[in-house]
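Colleague: Whatever this is, show me its structure:
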Amino acid sequence: MKAVVHGMLAAASAALPSGAALAHGISEPDRLAMIEGGYGRYVELGALHMLTGYDHLLFLLGVVFFLTRLRDVVVFVTAFTLGHSITLLGATFLGITVNPFAVDAVIALTVAYKGFDNLGGFQTHLNIRPPSLLAMVFGFGLIHGFGLSTRLQELPLGDDRVATGLRILCFNAGVELGQIAALLAMTAALALWRRRPSFPRFSALANGALVAAGLLLFLAQSHGALHTLDPDQFGFATDQHTHAHEDMRLELQRLEQRRKAAGHDNL
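Modeller: So this is what the prediction gives:
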């Protein structure tokens, strides 16, 4: 049975492009830029983090897919924003950490959940009313915020509490700017698509794809989580971007040691 599970998870991980299991991982050049850059760089990378975090984007797409009124879009996106801001800021300020692969696996399930909800799965397959969408979007926002926080905490935020707080706030501001940009593109594209006769036919296919993407990402992230617990049984090549989590902290420690050594040399 264990071999079957290992095979399924490994296949899911291999099916994704290199780096896909870290849907919103921060590259090494960006990490170095954050070490040397100012607060504006944190805003920029926060926006880039959201725009390249396709697990977040897929969930947002599912949320706004059938929303035709601007007021509804604002209400649900605000609930999501409040949720992920609470955990992004709170977890980072308090130093609360979780396994990054595990939290990303849960985030992937939120994508599958929203696709299932959009397909009317609760009524059709479970014969029940779906839970409150507003409450679920807020709750899932809390989970997504933990995912954002795990990435931010893997970067050097400094020892000064005021400067650290400003960097966290700047990163969060960038996340919101990136989210606004993504939502403008999504809502505009959906508004145009709804005018076409193909929308009713292909909307079910699109949401089915959300379910499939969420489940595939869940398997890939689960493989990553199991790798951290049992690397011999659930291994993957160290040259994959998915291995970056384990190398990141050591690399940052080496960078900090080099900076301190350079500072002593200049004295």
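
Colleague: alpha carbons only for contacts and neighbour counts from here, please
Modeller: Will do.

Colleague: Now do the contacts for residue 44.
Modeller: The neighbours of residue 44, taking CA atoms under 8 Å, 6 or more residues apart in numbering as the test, are 171, 174.

Colleague: separation between residue 38 and residue 171?
Modeller: 11 Å (CA to CA, to the nearest Å).

Colleague: Of these two, give the one with the bigger neighbour count.
Modeller: Comparing residue 38 with residue 171 by other CA atoms under 10 Å, the one with more neighbours is residue 171, at 28 against 11.

Colleague: Next up, the contacts around the more buried one.
Modeller: Per CA under 8 Å, 6+ apart, neighbours of residue 171: 42-47.

Colleague: By residue count, what's the longest helix in this structure?
Modeller: helix 161-194 (DSSP state H).

Colleague: Pull out the buried positions in it.
Modeller: Residues 164-165, 167-180, 182-183, 186-187, 190 are the ones in helix 161-194 that count as buried (16 or more other CA atoms under 10 Å).

Colleague: what's the answer for stretch 203-220, then?
Modeller: Quick answer for stretch 203-220 (16+ other CA under 10 Å): 203-204, 206-208, 210-220.

Colleague: How about residues contacting stretch 150-168?
Modeller: With contacts defined as CA under 8 Å, 6+ apart, stretch 150-168 is touched by 25-26, 31, 34-35, 39, 42, 89, 92-93, 95, 97-100, 248-249, 252.

Colleague: one more to put side by side:
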Amino acid sequence: MKIFFLLIASLFFSAVAYAHGISEADKQAMIDGGNLRYIWLGATHMLSGYDHLLFLFGVVFFLTTTKDIIKFVTIFTIGHSITLIFATFMGINANYYLIDAVIAISVIYKAFDNNKGFGNYLGVKSPNLLVMVLLFGLIHGFGLSTRLQQLPLGEQNWDMLLRIISFNVGVELGQIIALIFMLVVLTQWRKRKSFLRLSKVTNHALMFAGFMLLLMQLHGYLHTTNEEEFGFNKDAHQHIHMDMEAKQKEYIYDSL
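Modeller: Got it, this is the predicted structure:
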């Protein structure tokens, strides 16, 4: 059990350390590999983007018809494609921790909505879901754009646009792969009695995960804006988390 918790802690600190960075090796691979590399990075980034996937999971959680799934996934895709392409091409940027904090809020929002929180707790009608999914899609795309802008996109507008579109294509491919897995799991789970019994608990867990992500992003934001107050800069802070992760791994290996 101790080893299990250490593994979870290791994953958490790893996410903190690497959530906003593009390694130099990845940057060089992008230069050498061309547009196909951007497609690959877009796909892998989506498949490892726990915040995007948690929101998508919340969106499709209660959707049972193909028509509804296509409608909501399409509107989410349109939203994040618009801001991903436009913000990257125009060089519009913002503090990535704040953007990701809003993405974490989107996870909390969708889980809260799934549990009929607006009616049960606030006594109001929930906002139009299609509009909210589009709005959060725009924000998710802006978050993806902050990552893409860390990569070498070239100086020529045409080359830059092709690389941005390639990355976006990869994101959509990764989303399709993740969506298929989610739908298979949900379809099988809905056949069991436990689905109705545990669906509310699952969405509470989704809210908790979103809340933890929100705290993590606000924690990162404070370190980027108040480096002197914390006594070390964000690079030193990242190295501290990496050192902690290394020590945890060393302890795990020793325990085994």
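
Colleague: In structure 1, what range does stretch 96-112 of structure 2 match?
Modeller: Alignment of stretch 96-112 of structure 2 against structure 1: residues 100-116, by TM-score structural alignment.

Colleague: Name the residues of that stretch that are buried.
Modeller: 100-116.

Colleague: And for stretch 73-90 of structure 1?
Modeller: By 16+ other CA under 10 Å, the buried positions in stretch 73-90 of structure 1 come out as 73, 76-90.

Colleague: again with stretch 24-33 of structure 1
Modeller: 24-26, 31.

Colleague: Please convert these to TSV, extending it with secondary structure.
Modeller: As requested, the buried residues of stretch 24-33 of structure 1 are exported to TSV (DSSP: H, G, I helix; E, B strand; the rest coil):
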residue	secondary structure
24	coil
25	coil
26	coil
31	helix
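
Colleague: Can you tell me which of those residues is closest to residue 122 of structure 1?
Modeller: If you rank the buried residues of stretch 24-33 of structure 1 by distance to residue 122 of structure 1 using CA to CA, residue 24 comes first, at 29.7 Å.

Colleague: The residue nearest to that closest one when sequence neighbours are not counted - how many residues pack around it?
Modeller: Nearest residue to residue 24 of structure 1, sequence neighbours excluded (CA to CA, 6 or more residues apart in numbering): residue 53, at 4.0 Å. Residues contacting residue 53 of structure 1 under the criterion other CA under 10 Å number 18.

Colleague: next one: residue 144 of structure 2
Modeller: Neighbours of residue 144 of structure 2 (other CA under 10 Å): 29.

Colleague: Onto which residues of structure 2 does the longest helix of structure 1 map?
Modeller: Against structure 2, helix 161-194 of structure 1 falls on residues 157-190 (TM-score structural alignment).

Colleague: Can you find the partner of residue 55 of structure 2 in structure 1?
Modeller: Using TM-score structural alignment, residue 55 of structure 2 pairs with residue 59 in structure 1.

Colleague: Spell out which helix or strand contains its match, please.
Modeller: helix 54-64 (DSSP states H and E).

Colleague: ok, and what's touching that helix?
Modeller: So helix 54-64 of structure 1 is contacted by 23-24, 50-51, 73, 76-77, 107-108, 110-111, 114-115, 118, 137, 144, 182-183, 186-187, 207, 210, 214 (CA under 8 Å, 6+ apart).

Colleague: In helices, which of those fall?
Modeller: Of the contacts of helix 54-64 of structure 1, the ones assigned to helices by DSSP H are 50-51, 73, 76-77, 107-108, 110-111, 114-115, 118, 137, 144, 182-183, 186-187, 207, 210, 214.

Colleague: What residue in structure 2 is paired with residue 89 of structure 1?
Modeller: By TM-score structural alignment, residue 89 of structure 1 lines up with residue 85.

Colleague: Surely that match touches residue 143?
Modeller: No. Using CA atoms under 8 Å, residue 85 of structure 2 makes no contact with residue 143, being 11.5 Å away.

Colleague: So residue 107 of structure 2 sits against residue 208, correct?
Modeller: No. The criterion here is CA under 8 Å, and residue 107 of structure 2 misses it with residue 208 at 9.3 Å.
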